[in-house]
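S.K.: need a 3D model of the sequence below.
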Amino acid sequence: MLKNLTAPKRVQPPRIDTDEVIPMFYFDEYWRWIIMSKTIRFNDVLDVDKLHSTLSHLCTMGEWRKLGGRLRKNSAGHYEIHVPREFTSKRPAVGFSKVSFDTSIEDHPVASKMPNHPTLADKPSIQCGPEELKGLNQYDGSPRSIDDFLYSDRPQLHLHTVSFGDATLVTYTWSHSLMDACGMQALYEAWSLVLGGKESQVKPLAGYKDAMADFGLVQPPKPWLFESIVMGMFSMIFFGLRWIISNLGKAKPETKAIFIPARMVQKLRTEGLNQVPDVDEKGNKMFLSEGDILLAWITRTVCLDEPLGAHRDVIIGNALDLRTRLPNVFSPEKSYVQNAIFMIYTVEKLKKVVQGTVGSLALHIRKLIVEQVKEDQLEAEARLTRVAKEKFNTIILVGSANSVLVMCSNWTKAKFFEALDFGPAVLKQGQPDETRVNGLGKPAYFYWNMLNDQPLGMKNVINIMGKDAEGNYWVLAVLGQKQWQNMEVELARR
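M.R.: Okay, here's the model as predicted:
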């Protein structure tokens, strides 16, 4: 803190008159403070210069140029993206750095800790998290806050690669204000097409006009489902204080990966369906997705060590991509590299979560998802979200100060193990066909990391990263020490 007080005041680089200025989209501003990196393991030797040149070229195509812009804050306090008229070696579209080792990835003291499918067999397990892989995803001058973008001329994307004799790690770093998970998917698909010489098939980016600029401005005819229990400012403050106090004296929450084999997911889903009626109220066959089941099972495991109170609620926040839910807002003919996510909430009594079945909780989650994805409900939530942002500069949360909050983001629909195809950049196959699950030039594993300091006591964060070519799921979770112990016990039972 003293260092921050004594450090010289940072100033933004001088404005360049020829730069094209794009206002940051309204809902993108919510996420600006989160600085992300994502590291992807390929069990092949890749031409990393080709990866860089094709990504850079994508950022010169039409409104895809926005991705090569610089973040700025204007005199009115609003955020903008300043796009150079021409990208040069001094002002590149994409930052780039690379490191190489002549040895196998399995001989590297840190990279060898990354999960590799042949060593996992068919047993669920807890694997190392981003902290244990620190160093692989960072480069000299890696950003740590939004200020590192505002007070420099760095582009929004930086590509960092680590090459081995039989594998390649590809990391890109960005401010979350640039995109969400499905924005990443759109970027992956476009990048893969350019890499494969199919530039003409790249969808145009809707990058300059905010598709959601008017969404939530009009008062909807019906209130949002959970409007009556939206936390006010004081409730949020008390919730935060209780959260911090409850974690005092405890070990810092840890981020780790969970490997869940396909057969375990299938068994959980079968058990869950057996725990609920065969048909719903309308006589339709009961449906529970793998995501419903996984979220219910993980939530129950996370809550096992929570003190049971007669009136304590569990609040499950589930990130929902809006692109396919709002046909009047988003066109299937365009790509949307931005943040287009709202939280869909589930509220249930803690006692019922812990003592009830996974199937009943999954069904409750499913019913509330169906109710909240209706367009009028999404518009009602958007309206409240705007009010919270303009009044308190915060997101909306539901529940009370003593609620147990579990936040989840499910990336399965983004198909990250499929969307990225670096086959045309493969110089040498690393892993032999008989032991590999992923195709040539396809991701074998990936993980993300928040580069800025995490909020004090942040835990109960679940990221279902998706499933690989064999249907095995990967989950990244931020949990407390006791919760990880409970997770080990639950996995051992499977």
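S.K.: when you work out contacts or count neighbours from here on, use the C-alpha atoms and nothing else.
M.R.: Noted.
S.K.: tell me how far the residue nearest the centre of the chain lies from Asn247.
M.R.: The centre of the chain sits closest to Ala181, judged by C-alpha atoms, centre = their mean, with a distance of 5.2 Å. Summarising the geometry, the distance separating Ala181 from Asn247, computed by C-alpha to C-alpha, to the nearest Å, is 30 Å.
S.K.: do the same with Arg72
M.R.: Looking at Arg72 against Asn247, where the rule is C-alpha to C-alpha, the gap reads 36 Å.
S.K.: those two: which has the busier surroundings?
M.R.: When Arg72 is set against Asn247 and neighbours are counted by other C-alpha atoms under 10 Å, the residue ahead is Arg72, at 25 against 16.
S.K.: name the helices or strands packed onto the helix or strand hosting the more buried one?
M.R.: Using DSSP states H and E, Arg72 sits in strand 70-73. Using 3 or more C-alpha pairs under 8 Å, 6 or more residues apart in numbering; DSSP states H and E, the elements in contact with strand 70-73 are strand 79-83, helix 147-150.
S.K.: residues making contact with stretch 321-335?
M.R.: Residues from elsewhere that reach stretch 321-335, judged by C-alpha atoms under 8 Å, 6 or more residues apart in numbering: 182-183, 186, 203-206, 211-212, 340-342, 373, 375.
S.K.: just to be sure, which of those residues are found in helices?
M.R.: Among the contacts of stretch 321-335, DSSP state H puts Cys182, Gly183, Ala186, Glu375 in helices.
S.K.: measure the first one to Leu294 for me?
M.R.: The reference is to Cys182. 20 Å.
S.K.: of those two, which one has the most company?
M.R.: Here Cys182 and Leu294 are compared on neighbour count by other C-alpha under 10 Å; more neighbours surround Cys182, at 24 against 21.
S.K.: next, the structure of the following sequence, for comparison with the previous one:
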Amino acid sequence: MGVFQSKPVQLATVPTDAIVPVHSLDDTPVFRSMVLEFTLRFDDVLDPLKLRESLAQLLEIGDWKKLGARLRLNKNGKLEYHIPAQFTEERPPFSYSHVQYESSIEEHPLASKIPKNTPHPSIHPDPAIFRPLARAPDTPTKIEDYIYSDRPQLCLHIVSFTDATLISITWPHTFIDAMGLAAFFNAWIQVLNGQSSFVLPLHGFSTDPLSNLVKTPTTTHETYILTPFLIKGVKFYFFIINYLLELVIYPKEEAHSVCFPASTISSLKATAVKELEAQNPDAKEKPFLSDGDIITALWARLAVLHLTPPPTSKKPIPKTIINISNAFGLRSILSSPPVILPKEKAYISNAVLSIFTLLPLNDLIERPISWTANEVRRIPRRFLVG
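M.R.: Presented below is the predicted three-dimensional model:
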């Protein structure tokens, strides 16, 4: 006798809900696969009721009510938002939970292990171990938990100690990206400060301002700039075989978080900029590198060291191309003419693309960090803006 599991069924549509499609750049397989959480630690006792009420107030301001939407699938299998006409106790704008400990955060066996600032780079445990502090037991863990229920997408979880407060937000990646989350927190802070009138209006409530970015090009006169690096033919099958073998040999990945003090990054960046200036002393503009460029370059160097022969070996460095994949935020570049994402509005959605920097392994190893950081900044930008 077999056991058959019935397919989940969506709840009936509430007639008074406003229905708008999820933006095309949000509804992707990658974003559907992720439910994220973000935790802020405050070494102070915050009022959980005030935090909850201010967030509820934000989601009552104009189009910000969209943040209280429920996720559904339409008949074509695409995601859409069902926005309640009015939030109630039965259908709140967000899920809320609060845990109170009558002790110091340093007395808690798990919270005491949360990474702290250090004067030198440090390695810490897998952030996933702190998940019990970031979400309630019934908080969604997959996109289906939202689609086949009437849960709001935002989950606010607060943990209070006698000397600290943890504020955690959980959401599906289809909902918002990192820079959108920053805009969300800025708006929430303004409401907390009694400055609701300064909250930026929401952009793209029922229309998708980035829809043209995901359309298939209508002209084919230009060759895709990464075409020479595509893995095709026999090489593709060797890639798949090697990938599967790696999954068998190394079935588990060990995750850690690495913390770099601001002073370390500032020092590395200052050195890198000086090296670039020395290479082109007559340049009209001073070279620019972001913190992210430096961290990416440093991490890329560390990540490929195992591919190189030991210092005592006479073998040459293999002729290998390394792909450095990064995320590129679109808000700043699309706020310039022709303006697609205006700065005077908050875009609470995903506005990010993957970018790639392809560099020879020997250059990553033998050239200074400044060269790699400059290539990480230069090459993807050339691909994107010409």
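S.K.: quick TM-score on the pair, please.
M.R.: With the length set by TM-score structural alignment, normalised by the length of the second structure, the two chains reach a TM-score of 0.88; 369 aligned residues with a C-alpha RMSD of 2.5 Å.
S.K.: switch the contacts of stretch 321-335 of the first structure over to JSON lines; also include distance to Pro124 of the first structure.
M.R.: Written out in JSON lines, the entries for the contacts of stretch 321-335 of the first structure read as follows (distance: C-alpha to C-alpha, whole Å):
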{"residue": "Cys182", "distance to Pro124 of the first structure": "27"}
{"residue": "Gly183", "distance to Pro124 of the first structure": "30"}
{"residue": "Ala186", "distance to Pro124 of the first structure": "31"}
{"residue": "Lys203", "distance to Pro124 of the first structure": "39"}
{"residue": "Pro204", "distance to Pro124 of the first structure": "41"}
{"residue": "Leu205", "distance to Pro124 of the first structure": "40"}
{"residue": "Ala206", "distance to Pro124 of the first structure": "41"}
{"residue": "Ala211", "distance to Pro124 of the first structure": "41"}
{"residue": "Met212", "distance to Pro124 of the first structure": "41"}
{"residue": "Ala340", "distance to Pro124 of the first structure": "33"}
{"residue": "Ile341", "distance to Pro124 of the first structure": "30"}
{"residue": "Phe342", "distance to Pro124 of the first structure": "31"}
{"residue": "Val373", "distance to Pro124 of the first structure": "32"}
{"residue": "Glu375", "distance to Pro124 of the first structure": "38"}
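S.K.: would you show me how to pick out the buried ones of those residues in PyMOL?
M.R.: Selecting just the buried residues from the contacts of stretch 321-335 of the first structure in PyMOL takes one command, with 16 or more other C-alpha atoms under 10 Å as the test:
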select buried, resi 182+183+186+203+204+205+206+211+212+340+341+342+373+375
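S.K.: pick the one among the contacts of stretch 321-335 of the first structure closest to Ile22 of the first structure.
M.R.: The shortest gap between Ile22 of the first structure and any of the contacts of stretch 321-335 of the first structure belongs to Ala206, at 12.0 Å (C-alpha to C-alpha).
S.K.: mind listing what the closest one touches?
M.R.: Glu63, Lys334, Ser335, Tyr336, Val337.
S.K.: that older thread, identify the farthest-apart pair in the ones in helices among the contacts of stretch 321-335 of the first structure.
M.R.: In these, two members sit farther apart than any others by C-alpha to C-alpha. They are Ala186 and Glu375, at 23.1 Å.
S.K.: can you count the residues close to Lys274 of the second structure?
M.R.: Lys274 of the second structure: 14 surrounding residues under other C-alpha under 10 Å.
S.K.: so it sits in a helix?
M.R.: Yes: with DSSP: H, G, I helix; E, B strand; the rest coil as the criterion, Lys274 of the second structure is assigned to a helix.
S.K.: and it, how far is that from Leu298 of the second structure?
M.R.: To Leu298 of the second structure, Lys274 of the second structure is 17 Å away according to C-alpha to C-alpha.
S.K.: next one: Leu181 of the second structure from Arg151 of the second structure, what distance?
M.R.: Separation of Leu181 of the second structure from Arg151 of the second structure (C-alpha to C-alpha) stands at 19 Å.
S.K.: these two - which one has more neighbours?
M.R.: Remark: of Leu181 of the second structure and Arg151, Arg151 carries more neighbours, 21 against 18, as counted by other C-alpha under 10 Å.
S.K.: so what does that one match up with in the first structure?
M.R.: Using TM-score structural alignment as the criterion, Arg151 of the second structure maps onto Arg154 of the first structure.
S.K.: skipping adjacent residues, who's closest to that match in space?
M.R.: Nearest in space to Arg154 of the first structure, with sequence neighbours left out and distances taken as C-alpha to C-alpha, 6 or more residues apart in numbering, is Arg70 at 6.4 Å.
S.K.: OK, contacts around that neighbour?
M.R.: Counting by C-alpha under 8 Å, 6+ apart, Arg70 of the first structure has contacts Ile81, His82, Val83, Phe149, Leu150, Asp153, Arg154, Pro155, Gln156.
S.K.: preserved in the second structure, out of the residues you listed?
M.R.: Counting by both residues aligned by TM-score structural alignment, their matches' C-alpha atoms under 8 Å, the second structure reproduces these contacts from these: Ile81, His82, Val83, Phe149, Leu150, Asp153, Arg154, Pro155, Gln156.
S.K.: same list, the residues you listed, but as a markdown table with distance to Met450 of the first structure please.
M.R.: As requested, those are exported to a markdown table (distance: C-alpha to C-alpha, whole Å):
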| residue | distance to Met450 of the first structure |
| --- | --- |
| Ile81 | 22 |
| His82 | 24 |
| Val83 | 25 |
| Phe149 | 15 |
| Leu150 | 18 |
| Asp153 | 21 |
| Arg154 | 18 |
| Pro155 | 18 |
| Gln156 | 15 |
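S.K.: what's the first-to-last distance across stretch 162-176 of the second structure?
M.R.: 32 Å.
S.K.: what residues in the first structure pair up with that stretch?
M.R.: Residues 165-179 of the first structure are where stretch 162-176 of the second structure lands when matched by TM-score structural alignment.
S.K.: Asn463 of the first structure matches what in the second structure?
M.R.: Counting by TM-score structural alignment, Asn463 of the first structure lines up with no residue in the second structure.
S.K.: specify the local secondary structure of Asn463 of the first structure.
M.R.: strand.
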